[in-house]
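Engineer: Build me a structure from this.
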Amino acid sequence: MKIKYFLHRLKLGLHNKWWLLNYKFRELLIQLQFYWLLYQGSQLLNINQKSVIVFSPHQDDEALGCGGMIALKREQGIPIKVVFVTDGGGSHRGHTKITRSEIVQIRREEALAALKILGVESTDIHFLDKCDGALSKMTETEQQQTIEEIVQLLGSFQPQEVYVTHKQDRSLDHEITYQLVKAAIAKAEVTVELWQYAIWLLWKSLLFSNLKFDELVGAHRVAIHQVQSKKKQAIETYRSQYLPIDAESSAVLPPGFLWRFFLPYEIFFKSDSGQE
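Structural biologist: Presented below is the predicted three-dimensional model:
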């Protein structure tokens, strides 16, 4: 009986060690692929004078994914508008002491403060206030209404570049935001350069299992050394996301998530024109 117990414990221990080694190896691969993409697998992209609309599913995605680009362009006086698609109210779903409407207000205030650091005035910030976490549940009518709102923004501002979360960003709200923006660009019949920024795609994900080779070839990096501190300060404005909102809560963003966004480069993926 003791021998069987010993063999069982030995087998269990070996299994756990193998799992841990496999986990650590995967983590190492993910970090290596990220650094490869950042420094070797992407083309250098210089900041130009083109006007921009940034579409952000939630209040923090814009600072994480392209805060450096925003700050660089604003320092040169280039027009930029930022559009938040959802209200951000789903980040603390189920919290017993803070209501959804309170979370919405907190995140809105954080967004205004973060974008002020990056050089974007409140008059250039738009909130579509769609239900956070529910873009995939919109009816056809709601989808078309949202697309029409985006069409109106594109038509009034006439941007030369559009930035939006990656079409395979491993978050339904992020991926559907891409689809909505893509459909709006086609409907508005505007000619823009469409760039995708990744938030979750590069987190605990093996790129080659998610992206085709030609998509990886379309990766570009923007050097943001001179505005790195501004971007970090803007990200740190979103305290509700990376710190516990009270003593009973844990942080929304997982441990180790933010370091990639504090580096001196940002990664963007070139999309085909909006007329796919």
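Engineer: Every contact and neighbour count from this point should use C-alpha atoms.
Structural biologist: Will do.
Engineer: and Glu266, how many neighbours does it have?
Structural biologist: Neighbour count for Glu266, taken as other C-alpha atoms under 10 Å: 23.
Engineer: ok, now Pro244?
Structural biologist: Residue crowding around Pro244 was assessed by other C-alpha under 10 Å; the count is 14.
Engineer: Please tell me how far it sits from Ile199.
Structural biologist: Computed with C-alpha to C-alpha, to the nearest Å, the distance linking Pro244 and Ile199 is 20 Å.
Engineer: same deal with Thr191?
Structural biologist: Distance, Thr191 to Ile199, by C-alpha to C-alpha: 25 Å.
Engineer: Of those two, which one has the most company?
Structural biologist: When Thr191 is set against Ile199 and neighbours are counted by other C-alpha under 10 Å, the residue ahead is Ile199, at 22 against 15.
Engineer: Hmm, the more buried one is touching Asp169, no?
Structural biologist: Yes - in terms of C-alpha atoms under 8 Å, Ile199 counts as a neighbour of Asp169; the distance is 6.5 Å.
Engineer: Could you also give me the structure for this second sequence? I'd like to compare it with the first:
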Amino acid sequence: MDAVTVPISGPGNREADWDRSGWLRALPAQDAATLLADVRRLVVVSPHPDDEVLGCAGLMQAALGHDIDVHVVSVTDGEACYTDQPLWPAARLRDARRRELADAMRLLGMDATHVTTLGLPDGAVAAHEADLAAHLAAHLVPGDLLMAPWTHDAHPDHDAAGRAALAAAASRGIAVLQYPVWAWHWLDPYAATPPWPAAARVPLCAASRSRKQQALEAFATQTGSVAGLACAPILPDHITARFRRPFEVVIG
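Structural biologist: Below you'll find the model as predicted:
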């Protein structure tokens, strides 16, 4: 997540508000098997280590369960999340978050062969958007389904990664879906209509939810479960609650 800008400020929405959201409840359900029909490979674009788990760990597990290859493109190393913490400089965070990503992928049933790490600068993906789009386009093949952050998630890296993914998918004729992460922080749960013209809830079974939670807990630097962090973590419990739901939302 990292390098957050307005409107991502303060505690954001409570999960209790999302529990009462009429438009969220009204989103149609779409089972993963139907969503993944005719897909040969699921390619997940993740702006920072943890976004792939937050946004679509359940869908990745479903793909693996249907013998569909899964590949994660980790755009940045998330090294800029604690710029005011002297015990957690960028180099240390970069190493830690790569290890955390490897641990999380292992918990979801994947290994290093399932991940490409690009190492673009955290907080500055927009400056490299064209390069990212070109990289994705060069590696997409027929039968891929591309998953990327919502282009209006309100985090600059998420928005830029989403735009790059859409451009790459369009250039290659590849299907693309988007996932929200920070949008749950600031969207109006009580709005009269959904913020997306097309979106669906993808149900998660109990085992998938459990593995997703274990994978999320692997990102100790983000949940605050590390020594020497003298500030609130990026992912306190009230934020991770948004990703313990029995479903994930896909847009498109």
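Engineer: what's the TM-score for these two chains?
Structural biologist: Here the superposed chains carry a TM-score of 0.83, computed using TM-score structural alignment, normalised by the length of the second structure; 236 aligned residues with a C-alpha RMSD of 2.6 Å.
Engineer: Which parts of the stretch 1-150 of the first structure are helices?
Structural biologist: Secondary structure of the stretch 1-150 of the first structure, counting by DSSP state H, counting those that start in this stretch: helices at 2-39, 61-75, 100-118, 140-157.
Engineer: what's near enough to touch Ile239 of the second structure?
Structural biologist: The neighbourhood of Ile239 of the second structure, defined by C-alpha atoms under 8 Å, 6 or more residues apart in numbering, consists of His185.
Engineer: Which parts of the stretch 101-250 of the first structure are strands?
Structural biologist: In the stretch 101-250 of the first structure, strands defined by DSSP state E, counting those that start in this stretch lie at 125-130, 161-165, 193-197, 219-223, listed in chain order.
Engineer: which of those sits most buried?
Structural biologist: For the strands of the stretch 101-250 of the first structure, ranked by mean neighbour count under the definition mean count of other C-alpha atoms under 10 Å, the leader is strand 161-165 at a mean of 25.
Engineer: Can you give me the distance of Ser42 of the first structure to Val222 of the first structure?
Structural biologist: In this structure, Ser42 of the first structure and Val222 of the first structure are separated by 10 Å, where distance is defined by C-alpha to C-alpha.
Engineer: between those two, what contacts are shared?
Structural biologist: Ile267.
Engineer: and Ala113 of the first structure, what pairs with it in the second structure?
Structural biologist: For Ala113 of the first structure, the aligned position in the second structure is occupied by Asp103, per TM-score structural alignment.
Engineer: Roughly how far does that match sit from Cys205 of the second structure?
Structural biologist: The gap separating Asp103 of the second structure from Cys205 of the second structure is 22 Å, by C-alpha to C-alpha.
Engineer: Ok, Ala134 of the second structure next?
Structural biologist: When C-alpha to C-alpha is applied, the distance between Ala134 of the second structure and Cys205 of the second structure equals 36 Å.
Engineer: Name the residue in these two with the higher neighbour count.
Structural biologist: Set Ala134 of the second structure next to Cys205 and count neighbours by other C-alpha under 10 Å: Ala134 wins out with 15 against 11.
Engineer: Aligned to the more buried one, what sits in the first structure?
Structural biologist: Looking across to the first structure (by TM-score structural alignment), Ala134 of the second structure lines up with Glu148.
Engineer: Now the strands of the stretch 101-250 of the first structure in a markdown table, please, with extra columns for distance to Gly88 of the first structure.
Structural biologist: Formatted as a markdown table, the strands of the stretch 101-250 of the first structure follow (distance: least, C-alpha to C-alpha, whole Å):
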| stretch | distance to Gly88 of the first structure |
| --- | --- |
| strand 125-130 | 8 |
| strand 161-165 | 15 |
| strand 193-197 | 19 |
| strand 219-223 | 28 |
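Engineer: does the residue nearest to Glu215 of the first structure when sequence neighbours are not counted sit in a helix, a strand or a coil?
Structural biologist: In space, Glu215 of the first structure comes closest to Phe269 once its chain neighbours are excluded; the distance is 7.4 Å by C-alpha to C-alpha, 6 or more residues apart in numbering. Following DSSP: H, G, I helix; E, B strand; the rest coil, Phe269 of the first structure is assigned to strand.
Engineer: now for Phe269 of the first structure: what does it line up with in the second structure?
Structural biologist: Using TM-score structural alignment as the criterion, Phe269 of the first structure maps onto Ile251 of the second structure.
Engineer: wait, isn't that match in contact with Ala175?
Structural biologist: No - with contact taken as C-alpha under 8 Å, Ile251 of the second structure and Ala175 are classed as non-touching, separated by 11.9 Å.
Engineer: any shared contact partners between the two?
Structural biologist: Shared contacts of Ile251 of the second structure and Ala175, defined by C-alpha under 8 Å, 6+ apart, are absent.
Engineer: and the helices of the stretch 1-150 of the first structure, which is most packed in?
Structural biologist: The highest mean neighbour count among the helices of the stretch 1-150 of the first structure belongs to helix 61-75 (a mean of 24), with neighbours defined as mean count of other C-alpha under 10 Å.
Engineer: mean shift between it and the second structure?
Structural biologist: Its match in the second structure and helix 61-75 of the first structure itself, once the structures are fitted together, sit a mean 0.8 Å apart by mean C-alpha distance after the TM-score superposition for the first structure.
Engineer: how near is the aligned residue in the first structure for Ala148 of the second structure to Thr177 of the first structure?
Structural biologist: Pairing criterion TM-score structural alignment: the partner of Ala148 of the second structure within the first structure is identified as Val164. Separation of Val164 of the first structure from Thr177 of the first structure (C-alpha to C-alpha): 7 Å.
Engineer: list the residues that contact both of these two?
Structural biologist: Overlap between the contact sets of Val164 of the first structure and Thr177, as judged by C-alpha under 8 Å, 6+ apart, is given by Phe55, Ser56.
Engineer: roughly how far apart are the residue positioned nearest the centre of the second structure and Pro189 of the second structure?
Structural biologist: The second structure has Asp51 as the residue nearest its centroid, 2.8 Å off, counting by C-alpha atoms, centre = their mean. The gap separating Asp51 of the second structure from Pro189 of the second structure is 21 Å, by C-alpha to C-alpha.
Engineer: what do you get for His66 of the second structure?
Structural biologist: Here His66 of the second structure is placed at a distance of 33 Å from Pro189 of the second structure (C-alpha to C-alpha).
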